[in-house]
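Show me how the following folds:
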Amino acid sequence: MIRGSYPLLAVLVERWRPKTHTFVLSVGEVTVTLEDVAHIFGLPIDGEPVSGWTDSSSDFVQSQSMAIFEREPVLSRNSKSYIKFDKSTAYAHAMYLPLLRNFEQIHTYSWGTACLAHLYRALYCASRYDTKEMDDPLNLLFVWTWERMPCISPVSRHILSPAEIPVAMR
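Next up, the predicted model:
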């Protein structure tokens, strides 16, 4: 997690309304949109849906990793459904492996839509009374907050190049 960000995350999750997918703030209701995802991460929001059959069994993960990367998968310690990419701290869920089989088609998928859906699901889970922490899409949430509420941004907006896209690269 981004250092010193827990209070911000706690306030946002407390103000999240799962039924409307919005944050209820004193100025009104706001939400992360597809356009925000495209602007922040530079992900495509048009194209084929990121969907498919989900199989997280070890046999599936093993066979898909061998077919795509031609090597044994390095699994996450926390969840055996995530594999580690080479020389990276990034992990991918096994459900995305079939989509990675054809690298020429990767750009045809609407990854921004999948990213936004993942954020909404994580916020839904985090807003439950019995949940103690939130996972994964925190970078999107923090950058969106800093873009929409620049008064709390850790870097002044006038220092950054406004034309730089994706914004998350700042």
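
Please count neighbours and contacts with C-alpha atoms only from this point.
Noted.

All the strands of the chain, residue numbers only.
16-17, 22-25, 28-30, 82-84, 91-93 (DSSP state E).

Switch these over to CSV; also include distance to residue 74.
What follows is the strands of the chain, written out as CSV (distance: least, C-alpha to C-alpha, whole Å):
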stretch, distance to residue 74
strand 16-17, 35
strand 22-25, 37
strand 28-30, 39
strand 82-84, 5
strand 91-93, 9
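
Could you point out which of the ones you listed sits nearest residue 58?
Among those, strand 82-84 comes nearest to residue 58, with 10.4 Å by C-alpha to C-alpha.

Would you mind giving the strands of the chain as TSV with distance to residue 7 and mean neighbour count added?
Shown next, in TSV, are the strands of the chain (distance: least, C-alpha to C-alpha, whole Å; neighbours: other C-alpha atoms under 10 Å):
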stretch	distance to residue 7	mean neighbour count
strand 16-17	14	20
strand 22-25	15	16
strand 28-30	19	12
strand 82-84	28	19
strand 91-93	26	15
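
Tell me which of those lies nearest to residue 123.
With respect to residue 123, and counting by C-alpha to C-alpha, the nearest of the strands of the chain is strand 16-17 at 7.1 Å.

How about residues contacting that closest one?
Outside strand 16-17, the residues that touch it by C-alpha atoms under 8 Å, 6 or more residues apart in numbering are 22-24, 123-124, 127.

Let's compare: structure for the following, please.
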Amino acid sequence: MILNTRREDGNFWKLVEKYHIHPRVLKVIRICGLYGVYRANRFAIDRSLITALVERWHLETHTFHFRTSKATVTLQDLEVLYGLPVNGDPVLGNETIKTIGNWQNICQRLLGFIPSREDFKANFLKVAAFNAYMLSQPELLNTATQDMINQKAICYIFWMIVGMLMADTSGGYLKLMYFPMLEDIDKIGSYSWGSVTL
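Down below sits the predicted model:
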């Protein structure tokens, strides 16, 4: 029996194909240490391979048992494949922000838009609302201010973190708990994103 898989990256790659990321935004993403995730692009999912790996996974040792030896995913793998920082400050999500009003204020400050109250479910934001905002934005001009560049970069960084690196089973929602860590654009690259992704 082959396992059914599900993508959690929503329409991120379709969005990137339709609206290429501005070079100044890519520069910010690179400084933040997440350019490797963008560079890796959308990978194909081989359901048969995933099924075979699941059958060979031993929970007790957290390793795959193959005929020749044992293997596991390591921090070095994440560092090489995605270029993620593995040293640095721990990534601690903030779930203490309880009110939708507070999340709306953070979205306005960091992303440049205010989702409606219906677009939230506790500490989650609807993927559809985020996608609609991203699709409604005109492409950045070369005359864009650094604040505009940073807001756009945070949109992409937020999507890469919660939609790909730390996707969960929430389906059509993006987890907001990591959002406050994106407030200081200069500090984003100092976190150990590889450790939390592993």
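
quick one: TM-score?
Superposed pair, TM-score by TM-score structural alignment, normalised by the length of the first structure: 0.55. Supporting alignment: 115 aligned residues with a C-alpha RMSD of 3.1 Å.

related to what we said a few turns ago, quick one: which of the contacts of strand 16-17 of the first structure is nearest to residue 1 of the first structure?
residue 123 (15.3 Å).

Excluding chain neighbours, give the residue nearest to that closest one in space.
residue 13 (6.5 Å; C-alpha to C-alpha, 6 or more residues apart in numbering).

The aligned residue in the second structure for the one you found: neighbour count?
Under the alignment (TM-score structural alignment), residue 13 of the first structure pairs with residue 54 in the second structure. Here the number of neighbours of residue 54 of the second structure (other C-alpha atoms under 10 Å) works out to 12.

Show me the helices in the second structure, by range?
Using DSSP state H, the helices of the second structure run over 12-18, 23-31, 35-40, 47-55, 75-82, 100-111, 127-136, 146-160, 193-197.

do you know which of those helices lies nearest residue 92 of the second structure?
Closest to residue 92 of the second structure of the helices of the second structure is helix 193-197 (C-alpha to C-alpha; 8.9 Å).

Would you mark the buried spots in the closest one?
By neighbour count with 16 or more other C-alpha atoms under 10 Å, helix 193-197 of the second structure contains the buried residues 193-195, 197.

just stretch 1-17 of the first structure next, same as before
Neighbour-count burial for stretch 1-17 of the first structure, counted by 16+ other C-alpha under 10 Å, picks out 9, 12-14, 16-17.

Give me the distance from it to the chain's centre.
Relative to the mean C-alpha coordinate of its chain, stretch 1-17 of the first structure is positioned 15 Å out (C-alpha atoms, centre = their mean, to the nearest Å).

Ends of that stretch, what's the gap?
Start-to-end span of stretch 1-17 of the first structure (C-alpha to C-alpha, to the nearest Å) is 23 Å.

cool, and stretch 9-18 of the first structure?
So stretch 9-18 of the first structure: terminal residues 16 Å apart, C-alpha to C-alpha.

Now do the closest residue to residue 160 of the second structure other than its chain neighbours: how many residues are near it, please.
In space, not counting the residues next to it along the chain, residue 160 of the second structure is nearest to residue 37; the distance is 7.2 Å by C-alpha to C-alpha, 6+ apart. Other residues lying near residue 37 of the second structure total 21 when counted by other C-alpha under 10 Å.

what residues are up against residue 37 of the second structure?
Listed by C-alpha under 8 Å, 6+ apart, the contact set of residue 37 of the second structure reads 82-84, 160.

how about it, what's its match in the first structure?
Checking TM-score structural alignment: residue 37 of the second structure goes with nothing.

what's the spacing between residue 37 of the second structure and residue 178 of the second structure?
Residue 37 of the second structure is 17 Å from residue 178 of the second structure, by C-alpha to C-alpha.
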